[in-house]
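[1] Fold the following and give me the result.
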Amino acid sequence: MPANPIAGVILITGSGPQDRNQLFMGHQTFLVLADYLTRKNIAVLRYDDRGVGQSQGQFDGATSYDFADDASSAIDFLNAQPELHNRLVGIIGHSEGGLIAPIVATQNSKVDFITLLAGPSRSGRFVSENQIKKILLSNGMSKDTSTKGSQITKSLNKSVIQYADLSKDDLKQKLKTVYQTKWQQLDDTSQTQLQRLGGGSLPEPRLKMLVGDWYKAFLTHQPVDYLTKLNIPTLALYGDKDVQVSAEDHAKVMEHALTENGVNLSKVVILPNHNHMFQRSKTGAMTEYQHIEETLSLLTLSSIADWISDLK
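    Coordinates of the predicted model:
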């Protein structure tokens, strides 16, 4: 921790079991972010997700609301540090972490500000269906095939919600049937294109995710229910080449939601030529992440640090 920090933050990772550095495709995003912020005199608390690294608990079966409870405990811990007495304490959340941060902020009065990196402003159901379409497009699929691929996901999501009371085994069988029915309705061209990315069947790891508690909660979560209740400064950053949580679909909704809280320091910023990981990117495709040397752009880092510094 810096000797005399101007503020403190906790970092909340994106979806999936993550360590405190948010190691993904060879990049340690949160290690780089924490190092930069510490050099800017901002204290940072990183922690392994529950059940990961040195953290106890069980990751499987937990939902975003459970992770919000974990983050709230981290806020309490950071706020109790004597070095941060009379200092602002906030949250930086990436992707799902940007979904979790507003939940925590509306439930824990010790949160003074939040920064959302590719934080969704629309339902998880919209995110998953739109994400598939944009990912397929970024991988060279035709617009027609990408739309049809998204429609398969839409049908699967509808079944997850409609048959939520089924046992997981029965729901898996239902989803397999839905998938095969939709797959058989595709034309040969679309089938051939989708097979290049593993289309044609539902692999067990995806089935496990679809029937899990986390996914059910994610599909029905409405971020605006929390965003409109925020009464603290909020910075939302998006990359204009993000294919996972696209600026095109989320930035305006986010901006509209934040204007309802009347906090002048809240703002939404779209960073040009940045992907979901906030690297400078050519296409935004997920396949680029590991091949880009940069972990986080300097523009991203400075945008966060400068905004927090201006809050004090």
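[2] From here on, just use CA atoms for contacts and neighbour counts.
    Will do.
[3] three-state assignment of the closest residue to Asn79 other than its chain neighbours?
    Closest residue to Asn79 apart from its sequence neighbours, by CA to CA, 6 or more residues apart in numbering: Val89 at 6.5 Å. Put simply, Val89 is strand when judged by DSSP: H, G, I helix; E, B strand; the rest coil.
[4] who are the neighbours in contact with Val89?
    Ala7, Gly8, Val9, Ile75, Leu78, Asn79, Lys110, Val111, Asp112, Phe113 (CA atoms under 8 Å, 6 or more residues apart in numbering).
[5] Contacts only, for Lys172.
    Leu207, Val211.
[6] How about Leu137?
    Lys143, Ser146.
[7] Are we agreed that it is in a helix?
    Yes - assessed with three-state DSSP, Leu137 lies in a helix.
[8] Could I get the full set of strands for the stretch 201-312 of the chain?
    234-239, 267-271 (DSSP state E, counting those that start in this stretch).
[9] biggest helix in this structure by residues?
    The longest helix of the chain (DSSP state H) is helix 143-162.
[10] Now the two most distant members of the contacts of Val89.
    Across the contacts of Val89, the longest distance by CA to CA is 13.8 Å; it joins Leu78 and Phe113.
[11] Now show me the structure for the sequence below, then we'll compare the two:
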Amino acid sequence: MREQSVEIRAAGALLAGALSRPDGDGRHPSALLINGSGPIDRDSAMPGMALGLGRELAVALADHDCVTLRYDKRGVGTSQGDYLSTGFHDECRDAAAALAALRAHPAVDPERVFVVGHSTGAVVAANLVRAVAPPAGYVLLAGAAQPGDQVMAWQSDRIAATLPRLLRPLGPVLVRRQARERDRIRRSTTDRHDRMPRSRLTDRWLREYLAHDPGPDLAVIDRPVLAITGGKDVQVDPADVSRIGRLVTGPFDGEVPPDLTHLLRRDPGQPGLWRYRAQLRGPMDGWVTERIAAWARIRLAS
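    A predicted model of the protein is given here:
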């Protein structure tokens, strides 16, 4: 595998990324990786969390003759711009710029460019159906099919229900507090708030995400789609895999692996946000990248 640094010309900023390509000449099928929420870099890492999807996906796809482009978000890593001034819609536009840059690369077959999105990155990926030249396929990992406010309400309920037994009485308090916070965000008019969460999600980003409904985007996707959400995901409803399948009109493959979590790790224990630290000590499940590679080989065959 060969890797080179690339620059992506987005609105008002140059985004930095890495293009990984298999050995050999010619044009190849290609994937654009879009990470989830927060100040995440090209390797799917942010302070306090190293998901590892970026590098592992690039290696796995290179073994299957695919090019991969992954990039640092605006204001993250070596990308220009200000992360804290970036909204959800800005991230959608940045992803469209990255898609255009990937398609224009001489090692890429422009007719076989697909997108891989994780978490809110999957929502951004679905929005690329609105791009001037949409992707040839979509891989939605832990992707939602419902509006952002419904996703976050479900998330609050699920996290509360999966707290350790001793903390479970605090669940209703958590749910009410999160509901009040969502109400505050909807009413807000500023970009950020003094009590910004550890995730570094600003009021502007959250306000735009809460109001965004991916359903209309999914409904006009007529290209192949692979949707994977773990049965132990506590941030996105696994039932959204079926919802995605009912919305899209292209060839659809859906998977809900029983022990897979939102962090793309297998965990035989009880689901819960409190188990994330232990999950991150282990590797990402190799089945995920192999499933993506196998899907791309079949669905994007020349």
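[12] that older thread, tell me the spacing between the aligned residue in the second structure for the residue nearest to Asn79 of the first structure and Val151 of the second structure.
    In the second structure, the residue equivalent to Val89 of the first structure is Val113, according to TM-score structural alignment. For Val113 of the second structure, the distance to Val151 of the second structure (CA to CA, to the nearest Å) stands at 28 Å.
[13] Helix, strand or coil: sort out Pro29 of the second structure for me.
    strand.
[14] residues contacting it?
    Asp65, Cys66, Val67, Val108, Asp109, Pro110, Glu111, Arg112, Val113, Phe114, Leu300.
[15] Would you mind finding the match for it in the first structure?
    Checking TM-score structural alignment: Pro29 of the second structure goes with Ala7.
[16] Buried ones in the longest helix of the first structure, by neighbour count?
    145-154, 156-157, 159-161 (16 or more other CA atoms under 10 Å).
[17] For stretch 252-260 of the first structure, buried residues please.
    Met254, Glu255, Ala257, Leu258.
[18] nearest to Gly239 of the first structure, of the residues you listed?
    The closest of those, once distances to Gly239 of the first structure are taken by CA to CA, is Met254, at 13.9 Å.
[19] ok, which stretches of the stretch 1-150 of the first structure are helices?
    29-39, 64-79, 96-107, 124-138, 143-162 (DSSP state H, counting those that start in this stretch).
[20] ranking those helices by burial, who's on top?
    helix 96-107 (a mean of 25; mean count of other CA atoms under 10 Å).
[21] so how far is it off the chain centroid?
    11 Å (CA atoms, centre = their mean, to the nearest Å).
[22] what is the orientation angle of it with helix 124-138?
    Note on geometry: by axes from the mean of the first three to the mean of the last three CA atoms, to 10 degrees, helix 96-107 of the first structure and helix 124-138 are set 160 degrees apart in direction.
[23] And helix 96-107 of the first structure against the second structure, how far off on average?
    Helix 96-107 of the first structure: mean distance to aligned residues in the second structure after superposition is 1.1 Å, counting by mean CA distance after the TM-score superposition for the first structure.
[24] Quick check: which of the strands of the stretch 201-312 of the first structure is buried the most?
    Most buried among these, counting by mean count of other CA under 10 Å: strand 234-239, with a mean of 26.
[25] That one aligns to what range in the second structure?
    So strand 234-239 of the first structure sits over residues 225-230 in the second structure, by TM-score structural alignment.
[26] got the contact list for that stretch?
    137-143, 236-238, 241, 244, 248, 250-262, 264, 292, 295.
[27] Apply 6 Å and report the result again.
    Here stretch 225-230 of the second structure makes contact (CA atoms under 6 Å, 6 or more residues apart in numbering) with 137-142, 238, 241, 252-257, 260-261.
[28] ok, so of the residues you listed, who is nearest Asp41 of the second structure?
    Once CA to CA is applied, the member of the contacts of stretch 225-230 of the second structure that ends up nearest Asp41 of the second structure is Leu141, at 17.4 Å.
[29] What lines up with that closest one in the first structure?
    Checking TM-score structural alignment: Leu141 of the second structure goes with Leu117.
[30] What separation do you get for that match and Leu271 of the first structure?
    11 Å.
[31] do the same with Tyr238 of the first structure
    6 Å.
[32] Val32 of the first structure now?
    18 Å.
[33] before we move on, what about Ser150 of the first structure?
    Taking CA to CA, one finds Ser150 of the first structure at 26 Å from Leu271 of the first structure.
[34] ok, now Leu265 of the first structure?
    Taken as CA to CA, the span from Leu265 of the first structure to Leu271 of the first structure is 18 Å.
[35] can you list the strands of the stretch 201-312 of the first structure in CSV and add distance to Met1 of the first structure?
    Formatted as CSV, the strands of the stretch 201-312 of the first structure follow (distance: least, CA to CA, whole Å):
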stretch, distance to Met1 of the first structure
strand 234-239, 23
strand 267-271, 28
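[36] who touches the residue nearest the centre of the first structure in this structure?
    For the first structure, Ser95 is the residue whose C-alpha lies nearest the centre (CA atoms, centre = their mean; 1.6 Å). Counting by CA under 6 Å, 6+ apart, Ser95 of the first structure touches Gly14, Ala118, Gly119.
[37] Please report the distance of it from Ala101 of the first structure.
    From Ser95 of the first structure to Ala101 of the first structure the distance is 10 Å (CA to CA).
[38] try Val178 of the first structure
    From Val178 of the first structure to Ala101 of the first structure the distance is 34 Å (CA to CA).
[39] for Val44 of the first structure, same thing?
    For Val44 of the first structure relative to Ala101 of the first structure (CA to CA), the value is 15 Å.
[40] Next: Val211 of the first structure.
    25 Å.
[41] got it, and Asp76 of the first structure?
    14 Å.
[42] ok, now Gly53 of the first structure?
    Here Gly53 of the first structure is placed at a distance of 22 Å from Ala101 of the first structure (CA to CA).
[43] Need the outlier residue of the first structure, farthest from its centre.
    Asp188 (34.2 Å).
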